[in-house]
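K.L.:
Only the shape, not the letters, is given here:
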């Protein structure tokens, strides 16, 4: 596969932010020509599939400015520097839903948009849920916690209330387990 590799000739950092960094790289293509690549660097994230004892999936409803709409998602969040993804998953579940779990099992990790970003999402299943308190989301994060059945989740996928890849992936995973 080395015959497909692009060699980086130069890198220009455009923006260093709280969540992402943006840079432009000039690359040499396999045919010897050059091109520019606009790349988003991201620290990675986690997402949690949490199913209650009565078979309801914990979801969060949140306005997403990039989409200019409210969507329903599974609990998720960004990795902090040096933080173990499993610890991030436990933290995000508690912060966003007010639930903790007895066991957390990793399913898979996947890239969200490999054409321009390196964000890697680690997907977990939370088992043995216990409501321990209220959600305590970040100060700039406003969300509602929902408990939905698998049938309701399917309807939300179909009507695009669920409109993100990690949650659609979670739905397909849950559907394959029934």
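P.N.:
That came through fine. None of the values given here were measured: they were computed from a predicted structure.

K.L.:
make it CA atoms for all contacts and neighbour counts henceforth
P.N.:
OK.

K.L.:
Determine the set of other helices and strands touching the helix or strand hosting residue 10.
P.N.:
Element membership for residue 10, per DSSP states H and E: strand 7-16. Here strand 7-16 touches strand 21-28, going by 3 or more CA pairs under 8 Å, 6 or more residues apart in numbering; DSSP states H and E.

K.L.:
another structure for you, compare them:
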């Protein structure tokens, strides 16, 4: 048995949606007691930090119904069944921003909310950007405005809560740290 493992005794899908499923599981705790867990099942996602030749970050502003407001984010999207994360990253970059990239580097993968969800986000850095003649169509329920921000502007957006999601804040913090390390080593 793994350390702190909770053995699943019973699992029931309460909801099956287009993006998520919701499961209710009865588990046996390490101390022998039983408990219930509500788990959001998600196929995973990608997020992309697109960096222009002049060092700006390409972002999108879009309305998020769960927050009842628009926020500024790095391009991101859900993995399609059987699709490799790198392919998803390239597709989402092009769909949301109209850019394609010469170089796409996997940075890290992380769980967004492991207390109740299994969603994993694969974070990429996209460089060597070029504007496509025409961008791929957005999803029919997706409306975005493309922005290009310096790291300083993005940090201001975080302070103003215009950037208000973890993946984008993480991306900006990464860029800030990378720039400091490059300055110290250069």
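P.N.:
Great, that's in hand. No experiment lies behind these values; they were computed from the predicted model shown.

K.L.:
Got a TM-score for the two of them?
P.N.:
After superposition, the two chains reach a TM-score (TM-score structural alignment, normalised by the length of structure 1) of 0.97; 178 aligned residues with a CA RMSD of 1.0 Å.

K.L.:
Just the residues contacting the strand holding residue 10 of structure 1, thanks.
P.N.:
Residues outside strand 7-16 of structure 1 that contact it (CA atoms under 8 Å, 6 or more residues apart in numbering) are 21-29.

K.L.:
Apply 10 Å and report the result again.
P.N.:
Strand 7-16 of structure 1 has contacts (CA atoms under 10 Å, 6 or more residues apart in numbering) with 21-30, 32, 34-41.

K.L.:
what's the mean distance for that strand versus structure 2?
P.N.:
Comparison of strand 7-16 of structure 1 with structure 2 after fitting gives an average deviation of 0.6 Å (mean CA distance after the TM-score superposition for structure 1).

K.L.:
tell me the SS of the residue in structure 1 sticking out farthest from the centre?
P.N.:
Here the centre of structure 1 is the reference, and by CA atoms, centre = their mean the most remote residue is residue 32, at 35.9 Å. Judged by DSSP: H, G, I helix; E, B strand; the rest coil, the three-state class of residue 32 of structure 1 is coil.

K.L.:
check contacts around the residue in structure 2 that it lines up against.
P.N.:
Taking TM-score structural alignment, residue 32 of structure 1 has residue 32 as its aligned residue in structure 2. The contact partners of residue 32 of structure 2, taken as CA under 10 Å, 6+ apart, are residue 6.

K.L.:
Residue 176 of structure 1 too?
P.N.:
Neighbouring residues of residue 176 of structure 1 by CA under 10 Å, 6+ apart: residue 170.

K.L.:
Same question for residue 40 of structure 1.
P.N.:
So residue 40 of structure 1 contacts 15-16, 19-24, 113-119 (CA under 10 Å, 6+ apart).
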